[in-house]
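Colleague: for reference, the sequence and a predicted model appear below.
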Amino acid sequence: MKLGSLKEGGRDGTLVVVSRDLSRAVRADGIAPTLQRALDDWQQAAPRLNALAEALEAGPVAGEFALDMQALAAPLPRAYEFVDGSAYLPHVERVRRARGAQVPESFYVDPLMYQAVSAGFYGPRDPVLVASEDYGIDLEAEVVVVTDDVPMGVTPAQAAGHIQLVGLVNDVSLRNLIPDELAKGFGFLQSKPRSALSPVLVTPDELGDAWRGNKVHLPMLTHINGQWFGAPDAGVDMQFDFAQLVAHAAKTRPLAAGTLVGSGTVANQDTAKGASCFAEKRTVETLEHGKPLTPFMRFGDVVRIEMLDHDGRSVFGAIEQRIQQAPAG
């Protein structure tokens, strides 16, 4: 099933079930008013939501309406936790090679992960607001999973059973702020603002055979201002699968229902498949030409992030956002 949230009913939106072709929806507030409430009681809510999804696929249902992407908030407008990994080591390897550094051996056995912003997510058509182009505005096209309640210390095999939803995220980065922050030795803060989620989150069964090995085996398709930017395969070159990432996050703490776990920027060894962020593209240019040639994003630029199934149908809907200057004050 596919789930989204309308921009109504308060800060956490109103839960809707969405048709497989993303054309129709029906409010599910009779089951749970918000997606977070559904996740809090997932074992009871999920069968009822699934029954509503099956009815929507079978034909018209009472209260259904044509889906307007502009009316959608993020499926989880805010969440208790968002932890983001860096599971695609080709990206890490290239970035380090460009500055003459080696990848530590530990990176191949111990996932990189940081605590990201979860207090608010952009909707799939909301503008990305940034104070200055000088910050080095970048996108990061990633896959994200959402869990139910995960006990502390789960194994990867156990963690796999706690992955309930899958979606996309544009993990916005401000690249020119990152070096000074990392130099402090205390991680990201100002350089990692709010991210955007795809129009819908889907249960893993919606992906069919594209969901295997706790990975999504589909290309991550990104366009900038209508021009192809990249389509690396999210199931290739992913060093740690989502079960491993969830288990890593839960090593010393339980994870609350509604926790998001990100994959990190999707990247392949094959650079002909393009990039999922400007930092990656600029790194490849540095390795090939001795310097980056492509600037970071400017105000007015539009980014579109999407995944198509093997029949060319959009799985999660598209994140499509314009970069805008944040109002002063």
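Modeller: Structure's in. What do you need? Numbering: from 1, shown residues only.

Colleague: only C-alpha atoms from now on, for both contacts and neighbour counts.
Modeller: Noted.

Colleague: which ones are touching Gln324?
Modeller: Counting by C-alpha atoms under 8 Å, 6 or more residues apart in numbering, Gln324 touches 127-130, 299-300.

Colleague: of all those residues, which comes closest to Asp84?
Modeller: Distance to Asp84 across the contacts of Gln324 (C-alpha to C-alpha) is lowest for Val128, with 19.1 Å.

Colleague: ok, that closest one to Asp171 distance?
Modeller: 11 Å (C-alpha to C-alpha, to the nearest Å).

Colleague: kindly report the same for Pro33.
Modeller: Separation of Pro33 from Asp171 (C-alpha to C-alpha): 27 Å.

Colleague: repeat for Glu105
Modeller: Noted for Glu105: a distance of 26 Å to Asp171, by C-alpha to C-alpha.

Colleague: what about the two, which has more around it?
Modeller: Asp171 (25 against 8; other C-alpha atoms under 10 Å).

Colleague: ok, structure two:
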Amino acid sequence: MKLTRYGARDGAKIPCVLDADGVARDASSVVGDFGPKSLAEGALDKLRGVDPASLPVADIDGKRLAPPVAQPLNIWCVGLNYSDHAAEAGMEIPPEPILFNKASSTYCGPNDDILYSPKMSKLDWEVELGIVIGKPALNISKDQAMDHIAGFVLINDVSERAWQVERAGQWVKGKSFPNFCPTGPVLVTPDEIGDVNALGMWLDVNGTRMQTGNTGTMIFDAETIVSYMSEFTRLEPGDLICTGTPPGVGMGMKPPVWLKQGDVVTLGIDGLGEQRQTVVDL
């Protein structure tokens, strides 16, 4: 299945299932919404028993494209998870996944603006595969991991590098400004995506290709990440995991390239759709 949502940031959302022709069908009569609560209550199983063609065409004209899942409780991240990105950064391949967090307030729609604060100086981009947890995961094996995954999403893990690298403390401060986690446009379930560890990915700034990669160069694949994290924490329905980025980030260029007001960022992953954001003053 491919799931999406429409609606204003602070208003009610229309949860939709895309039919065989890519038409958004209103699924609110079946699940109410897609989010941590409905996922925990078996929303995906309910939808699997419904023919999308039997649902009404959603009234989405002029409506904002929202994240495909309602606000997650937690946003987790994996750093330096692409072998070619680690080489670009001049860093050793980590022996275990490097884990950190983004504030949940970073969560926004796939085409929402990237906010530029006057205190920023090194704003950067990162196209990433996102994992959405479907049911609680604690101390699970790699073989069990896919059963705990609701689906996969496209993410731009926006980062302010001066705050992340040059200020004291952990990476979280460079990752947690509002709208630093554009997510969507669709949530694609594991049965629909095919081989999630072989997806092409790309990102452009103002029409110039910056990142070209493939999830096949991930050091730790999706199943390994979920199993590994479940050793240390209980992953909850709706939790989002950002799994790292391929080479081509602004920080890795010589000289570095940073986003500025008015820049347009577009990105995509095979089967997961595309995003478009404009950098605007706060």
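Modeller: Cool, the structure landed. Every value quoted in this text rests on a predicted model; they were computed, and no experiment measured them.

Colleague: would you pull the TM-score for this pair?
Modeller: Superposed pair, TM-score by TM-score structural alignment, normalised by the length of structure 2: 0.88. Supporting alignment: 278 aligned residues with a C-alpha RMSD of 2.4 Å.

Colleague: number of nearby residues for the closest residue to Phe220 of structure 2 other than its chain neighbours?
Modeller: The shortest distance from Phe220 of structure 2 to any non-neighbouring residue, by C-alpha to C-alpha, 6 or more residues apart in numbering, is to Asn81 (6.4 Å). The local packing of Asn81 of structure 2 (other C-alpha under 10 Å) involves 25 other residues.

Colleague: contacting residues for Asn81 of structure 2?
Modeller: By C-alpha under 8 Å, 6+ apart, Asn81 of structure 2 lies in contact with 97-98, 218-220, 243-245.

Colleague: distance from the centroid: which residue in structure 2 tops it?
Modeller: The C-alpha centroid of structure 2 is most remote from Ser54, which lies 29.5 Å away (C-alpha atoms, centre = their mean).

Colleague: compute the distance between that one and Tyr6 of structure 2, please.
Modeller: For Ser54 of structure 2, the distance to Tyr6 of structure 2 equals 19 Å [C-alpha to C-alpha].

Colleague: could you do Thr233 of structure 2 as well?
Modeller: To Tyr6 of structure 2, Thr233 of structure 2 is 31 Å away according to C-alpha to C-alpha.

Colleague: and the residue farthest from the centre of structure 2, what does it touch?
Modeller: Ser54 of structure 2 neighbours (C-alpha under 8 Å, 6+ apart): none.

Colleague: so Thr233 and Tyr6 of structure 2 - more neighbours on which side?
Modeller: Neighbours of Thr233 of structure 2 and Tyr6, each counted by other C-alpha under 10 Å, are more numerous for Tyr6; the result is 26 against 11.

Colleague: is Leu129 of structure 1 in a helix, a strand, or coil?
Modeller: Recorded secondary structure, Leu129 of structure 1: strand (DSSP: H, G, I helix; E, B strand; the rest coil).

Colleague: map it onto structure 2.
Modeller: Under the alignment (TM-score structural alignment), Leu129 of structure 1 pairs with Leu115 of structure 2.

Colleague: so Val30 of structure 2 sits in a helix?
Modeller: Yes - membership of Val30 of structure 2 in a helix is supported by three-state DSSP.

Colleague: surely it and Asp45 touch.
Modeller: No - using C-alpha atoms under 8 Å, Val30 of structure 2 is not in contact with Asp45, being 10.6 Å away.
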